[in-house]
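Visitor: Okay, structure incoming, though there's no sequence with it:
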């Protein structure tokens, strides 16, 4: 499989890894949209949110729990952060391996699509 995130998980491509356990890996986004912008990905390849199966319920929950832990470790949990899953082209997904964006370090505008017109998430 020629998946960028699978290659990062397999350590074939370098990334600034900030967290890893047996189920997920988290690393800084190469095109950050906030002072802190990292991705949490499952080590299991799942192409899109539409491909999640019942058996993946705990894994996706673990992604969210990992994001919360990392936000606390990075010192941004108290002020707050945003989590985003993009799904397919109209949702802004460019790498077809599910990934949770976590953005923090500044006040983020709402609705996000107004900000996205100037600079995408």
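Guide: Structure's in. What do you need? On a predicted model such as this, the values are computed, not experimentally measured, just so you know.
Visitor: from here on, contacts and neighbour counts on C-alpha atoms
Guide: Will do.
Visitor: Show me which residues of the longest strand anywhere in the chain are buried.
Guide: Across the chain, the longest stretch assigned as strand under DSSP state E is strand 36-42. The neighbour-count check on strand 36-42 (16 or more other C-alpha atoms under 10 Å) flags 36-42 as buried.
Visitor: from those, which single one is nearest residue 78?
Guide: residue 36 (14.0 Å; C-alpha to C-alpha).
Visitor: In contact with the closest one, which residues?
Guide: 28, 102-105 (C-alpha atoms under 8 Å, 6 or more residues apart in numbering).
Visitor: now, among the buried residues of strand 36-42, which is nearest to residue 16?
Guide: Within these, the smallest distance to residue 16 is 9.5 Å, found for residue 38 (C-alpha to C-alpha).
Visitor: adding another structure so you can compare the two:
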């Protein structure tokens, strides 16, 4: 049999066919699936470090979830090394709000649900605005510095061990 000139072997993308999860990917995590476009949810931002999408049960007119693109456990698993990541998550939240017409950043709530009160163990920052328009249940669920919902500043302060400066 003669070989056909000019043909090349088919290229196979091993990452799409392998059963081995990519580094930083948890195949059981719904947020990993959203970030990897396995579940149809519009990504408002997605890069190598940070992804953002709308919360499926919004607690305010603007309710976004900012997550690390690679799987990171909940806020209890954070360490000092995660401070730049958390700061970038906050900055991304502010950028998304501004792109969606929210100009009053004093009427915004940023925070994490403290385990065991988080339903997904992939680190996710809730970004809600305007906070003044949140309903009764949302005010309860996203209550500032409650036992179940903490703002960004205390975790950063805790991680940086600079309680007097709030982690800045």
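Guide: Received it, and whenever you're ready, just let me know what you need. What you are looking at is a predicted structure, and each value in this text was computed from that prediction instead of being measured.
Visitor: how about a markdown table for the contacts of residue 36 of the first structure, with neighbour count and distance to residue 46 of the first structure added?
Guide: Compiled in a markdown table, the contacts of residue 36 of the first structure are given as follows (neighbours: other C-alpha atoms under 10 Å; distance: C-alpha to C-alpha, whole Å):
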| residue | neighbour count | distance to residue 46 of the first structure |
| --- | --- | --- |
| 28 | 18 | 20 |
| 102 | 26 | 19 |
| 103 | 25 | 22 |
| 104 | 22 | 25 |
| 105 | 16 | 29 |
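Visitor: Now flag whichever of the residues you listed is closest to residue 84 of the first structure.
Guide: residue 102 (6.7 Å).
Visitor: do you know how far the nearest residue to the closest one once chain neighbours are set aside is from residue 6 of the first structure?
Guide: Leaving out its chain neighbours, the residue that sits closest to residue 102 of the first structure by C-alpha to C-alpha, 6 or more residues apart in numbering is residue 83, at 4.6 Å. From residue 83 of the first structure across to residue 6 of the first structure, the span is 21 Å (C-alpha to C-alpha, to the nearest Å).
Visitor: And for residue 116 of the first structure?
Guide: Using C-alpha to C-alpha, residue 116 of the first structure is found at 27 Å from residue 6 of the first structure.
Visitor: Looking at the two, which is more packed in?
Guide: The neighbour count for residue 116 of the first structure versus residue 6, taken as other C-alpha atoms under 10 Å, is higher for residue 6 (18 against 12).
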